[in-house]
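Undergrad: Sequence and predicted structure, then a few things I'm wondering about:
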Amino acid sequence: MEAAQPGRRSTRDWLVDVLVFVIGFGFTVYVTYDLLQPVPSFVPEQAGNPGWLIWLDFVCATVAAIGLWWRRTRLMIPLAIFCVAISSFTVSAGFTLLIVLFTVAVHRRFPVLAVFFLGITATNGIFPFLRPENGRHYWETVAWGSLFLTIVALWGMVIRARRQLVASYRDRAERAEAEQQLRVAQARSVERNRIAREMHDVLAHRISLLSLHAGALEIKPDASPDEVTRAAGVIRASAHQALQDLREVIGVLRDERAEGVPEPPQPTLGALTALADESRSAGVKVSLDVAVEPDGVPDGTGRTAYRIVQEGLTNARKHAPGTTVRVNVAGSAGDGLVIDIRNPWPVGGLTATIPGTGTGLIGLTERAVLAGGRLSHGRTPQNEFALTAWLPWPT
């Protein structure tokens, strides 16, 4: 609001500009015509002014009135200076001077308005000497002029303050809208990451079982028809279950639920036995020891623990096939829940007969941290691969 920006005028700007020009120039014409009469009726106290002064007043007031068309541009300051110069003797430019003062108060900062106000107030003190009014005392003329100038300046300052307040509200609304859009974008990104984690945790386990069963058929080309039939049945059932899990995950992620309500599929510690049996059916040796009562563990902690065990078994099938995986779950309320998954380090180093994305452990670490816990993994001095997690278990 420091200065009006150049550009095309709106319909409202045209209407306002026409109105102020008609008021300013119309007042100039009317006062000049009245002063040229033998006995002025509108400004009788100015009777007896010489003709040259009346016409000089008219010319200067006309120039100022024409300048009103550019009062909102960079010509505002030159127009204001010109008005200060002519305000010491002009009568017919009275309304034009007030319009310029009001415009400066609305569109310029207070220091600019203060300088202009002081200048025009000073010339108001000179006016009674150059254009003395019949029947009025000097201080009466100065007081009335100062009163009108003060009222107009204060009015313009109020309008400026109101516009600034509206502009600040509009800016806050725009920032709030932009922040809302940013929050929506962040929510979408979080949701995409959540979908990726759920897809990995749910499907990696099933697909790894499919790969193991298919590999068993591949290495036994002389398998009997019954064995092939059983293996094909297991593959079909695993594939069907994988599709079912995928369908459930997508349905859950699309379904809007109240915050904190469990969303299926959300297996907890009670499903670890079924998870171990699935791995054993694929030929993985699993030793499962759950030293806690599954029903006593909070659902959120139980779900995170289930995903950790699921990913641990999947990694063991990928990188250490044929080894025995030991899964121990222990803890207590207040001390936390500890999940420890270990398998012998494979001879020849880590292998990956089943391809993977390499993000499973990263996702598990993120899950554990988000749950308020921690997770570590790596080779131990006993030449084992250990995946250990601690999750909070409040009392």
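TA: Everything's here; your move.

Undergrad: CA only for contacts and neighbour counts going forward, please
TA: Noted.

Undergrad: now the strands for the stretch 251-395 of the chain?
TA: Taking DSSP state E, counting those that start in this stretch, the strands of the stretch 251-395 of the chain run over residues 285-290, 324-332, 336-344, 374-379, 384-391.

Undergrad: counting contacts, what elements does the helix or strand where residue 189 lies pack onto?
TA: Assigned by DSSP states H and E, residue 189 falls within helix 138-219. When contacts are defined as 3 or more C-alpha pairs under 8 Å, 6 or more residues apart in numbering; DSSP states H and E, helix 138-219 packs onto helix 94-107, helix 110-130, helix 225-254, helix 299-319, helix 360-370.

Undergrad: Quick one: residues in contact with the second one.
TA: Counting contacts by C-alpha atoms under 8 Å, 6 or more residues apart in numbering, the residues outside helix 110-130 that touch it are 80-81, 83-85, 87-89, 101, 104-105, 138, 141-142, 145-146, 149, 153.

Undergrad: For it, what is the distance to the chain centroid?
TA: 48 Å (C-alpha atoms, centre = their mean, to the nearest Å).

Undergrad: Over to stretch 380-389?
TA: 44 Å.

Undergrad: which of the residues in it are buried?
TA: Residues 385, 386, 387, 388, 389 are the ones in stretch 380-389 that count as buried (16 or more other C-alpha atoms under 10 Å).

Undergrad: what do you get for stretch 139-146?
TA: So, applying 16+ other C-alpha under 10 Å, buried residues of stretch 139-146: 141, 142, 145, 146.

Undergrad: ok, and the closest non-adjacent residue to the last one?
TA: Taking C-alpha to C-alpha, 6 or more residues apart in numbering, and ignoring the residues beside it in sequence, residue 146 has residue 121 as its nearest neighbour in space, at 6.4 Å.

Undergrad: second one coming, line it up with the first:
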Amino acid sequence: MSTVNSDEQAATPSAFARRRWVLPAALVEDMYPQARRADGRSRRTGRDWIVDFTCFLLAVGVGLLTAETLDQEPHLSDALRLADQVIGALACAAVWLRRRWPVGLAVAMVPVSLLSATSGGAALVALFTLAVHRPFRYVAWVGGAGILVQPLFYWMRPEPGLPYLASLLIGLLLTAAIVGWGLLVRSKRQLLLSLRDRARRAENEARLRAEQAQRLAREAIAREMHDVLAHRLTLLSVHAGALEFRPDASRDEVARAAGVIRESAHEALQDLREIIGVLRAGDSDDQGRPQPTLAALDDLVAECREAGMEITLADRVADPAGVSASVGRTAYRVAQEALTNARKHAPGTEVTVSVAGAPGEGLTLSVCNAPPVGEVPPVPGSGQGLIGLTERATLAGGTLEHGPTPEGGFEVRTRLPWG
């Protein structure tokens, strides 16, 4: 997972270089935060430069067309005509500041457009920029102020060859069209940003789901390692400890303990190879021996008896073949862990394994050992076995109880559903 993320980050600069020039600066900064300048200002992309130059040319073009009509206003003196054109030129130059101060430029253009007819193009560009880059409330205030001054402007500067109402109607329609166009562009940008955020959230959710699935798989493998290897390694520890504490044991006892140690070590290595194979394959269902079920309980008891345990098995299951694989495997693991704990903490005591049940009544399994006699050799343990058994039983839809018996022994009892 970390390798993929690092590869994506390494590929970001090249992807950014390929397509940032065709995107607005707002989208580029959202997708690539490293594109923002150190002072916090936006970097103009190639597209932004083209748009800004086009807006400047439009403002200049409208100003030049308006300047030609100034000669048709006889009440204007030459000084007023010159002042009108100078103000219009300054307004066109101010168009280059529209990205940095969209609100200030749009507000300033309201009185400027009232005084200078040649600044009308720059005022429309400023209003369009405000609609694109700022929320609608700014557009409403500035656009409303511009609409209110238009009747005064056309009364002071009547349009040659057009009635007053026609000039006013054209001005209002032009303002509404510019505002609508700006709002459309803004809505498209917001749509792109929302789609980008949605895709980013989907990627994050997919990554989190993959990590969760990986974590659950690892937990399942860890539980399986505990259930499988703890039983084998406990046999090794118990019999090795017996050889250590009983140097005077007979040849037959030593040979039997050595055989159990050899067999347990062989089985533990085989189980470990299978689990490592599952980890390498990435799928716990592709490799490994068939998982044990309730039918393997007799083999488990026989194996423990060969290791020297005294076990009484009371099997009163009406139809063992009718038990589902998941329930049977859970019952087997409970019995395996309980027998392992009995061998570790109460060696040499008698253990009773009782299993009973029928379809519709459920499956009940209990493992009870007598209190230990004498001093018990210390055997290391994590204390997580019973917690794992409780979780297994809960996931299978059953319950598990454990604790000391009134006689001083210990009992593990589980009840599992059998539909």
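TA: Alright, I've got the coordinates. Fair warning: this is a prediction, and the values are worked out from it, not measured in the lab.

Undergrad: Would you report the TM-score computed for these chains?
TA: With the length set by TM-score structural alignment, normalised by the length of structure 1, the two chains reach a TM-score of 0.89; 381 aligned residues with a C-alpha RMSD of 2.5 Å.

Undergrad: follow-up on the earlier one: a markdown table please, covering the strands of the stretch 251-395 of structure 1 and showing distance to residue 248 of structure 1.
TA: Shown next, in a markdown table, are these (distance: least, C-alpha to C-alpha, whole Å):
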| stretch | distance to residue 248 of structure 1 |
| --- | --- |
| strand 285-290 | 27 |
| strand 324-332 | 27 |
| strand 336-344 | 26 |
| strand 374-379 | 28 |
| strand 384-391 | 26 |
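
Undergrad: Ok, which of the ones you listed comes nearest residue 7 of structure 1?
TA: Closest to residue 7 of structure 1 of the strands of the stretch 251-395 of structure 1, according to C-alpha to C-alpha: strand 374-379, at 60.9 Å.

Undergrad: Report the aligned residue range of structure 2 for stretch 126-135 of structure 1.
TA: Using TM-score structural alignment, stretch 126-135 of structure 1 lines up with residues 152-161 of structure 2.

Undergrad: buried residues in that stretch?
TA: Buried residues in stretch 152-161 of structure 2 (16+ other C-alpha under 10 Å): 153, 154, 157, 158, 159.

Undergrad: And residue 369 of structure 1, what's its match in structure 2?
TA: By TM-score structural alignment, residue 369 of structure 1 lines up with residue 394.

Undergrad: Against residue 274 of structure 2, how distant is residue 288 of structure 2?
TA: 5 Å (C-alpha to C-alpha, to the nearest Å).

Undergrad: Then residue 13 of structure 2?
TA: Distance from residue 13 of structure 2 to residue 274 of structure 2, by C-alpha to C-alpha: 44 Å.

Undergrad: Just say helix, strand or coil for residue 99 of structure 2.
TA: Put simply, residue 99 of structure 2 is coil when judged by DSSP: H, G, I helix; E, B strand; the rest coil.

Undergrad: And what about the closest residue to residue 167 of structure 2 other than its chain neighbours, helix, strand or coil?
TA: Distances taken as C-alpha to C-alpha, 6+ apart put residue 159 closest to residue 167 of structure 2, at 6.5 Å, once the chain neighbours are dropped. The three-state label given to residue 159 of structure 2 by three-state DSSP is coil.

Undergrad: counterpart of residue 57 of structure 2 in structure 1?
TA: By TM-score structural alignment, residue 57 of structure 2 lines up with residue 22.

Undergrad: okay, now that match: neighbour count?
TA: Neighbour count for residue 22 of structure 1, taken as other C-alpha atoms under 10 Å: 14.

Undergrad: tell me which element it falls in.
TA: Going by DSSP H and E, residue 22 of structure 1 is in helix 11-35.

Undergrad: Would you mind getting the average deviation of the helix holding residue 189 of structure 1 from structure 2?
TA: Following the fit onto structure 2, the mean deviation recorded for helix 138-219 of structure 1 is 1.3 Å by mean C-alpha distance after the TM-score superposition for structure 1.

Undergrad: how much does that helix deviate in direction from helix 225-254?
TA: Put simply, helix 138-219 of structure 1 runs at 170 degrees to helix 225-254, going by axes from the mean of the first three to the mean of the last three C-alpha atoms, to 10 degrees.

Undergrad: circling back to that earlier point, out of the helices and strands packed on helix 138-219 of structure 1, which comes closest to residue 46 of structure 1?
TA: Closest approach to residue 46 of structure 1 among those is made by helix 110-130 (10.8 Å; C-alpha to C-alpha).

Undergrad: now the angle between helix 94-107 and the closest one, please.
TA: Orientation check (the same axes, to 10 degrees): helix 110-130 of structure 1 against helix 94-107 gives 160 degrees.
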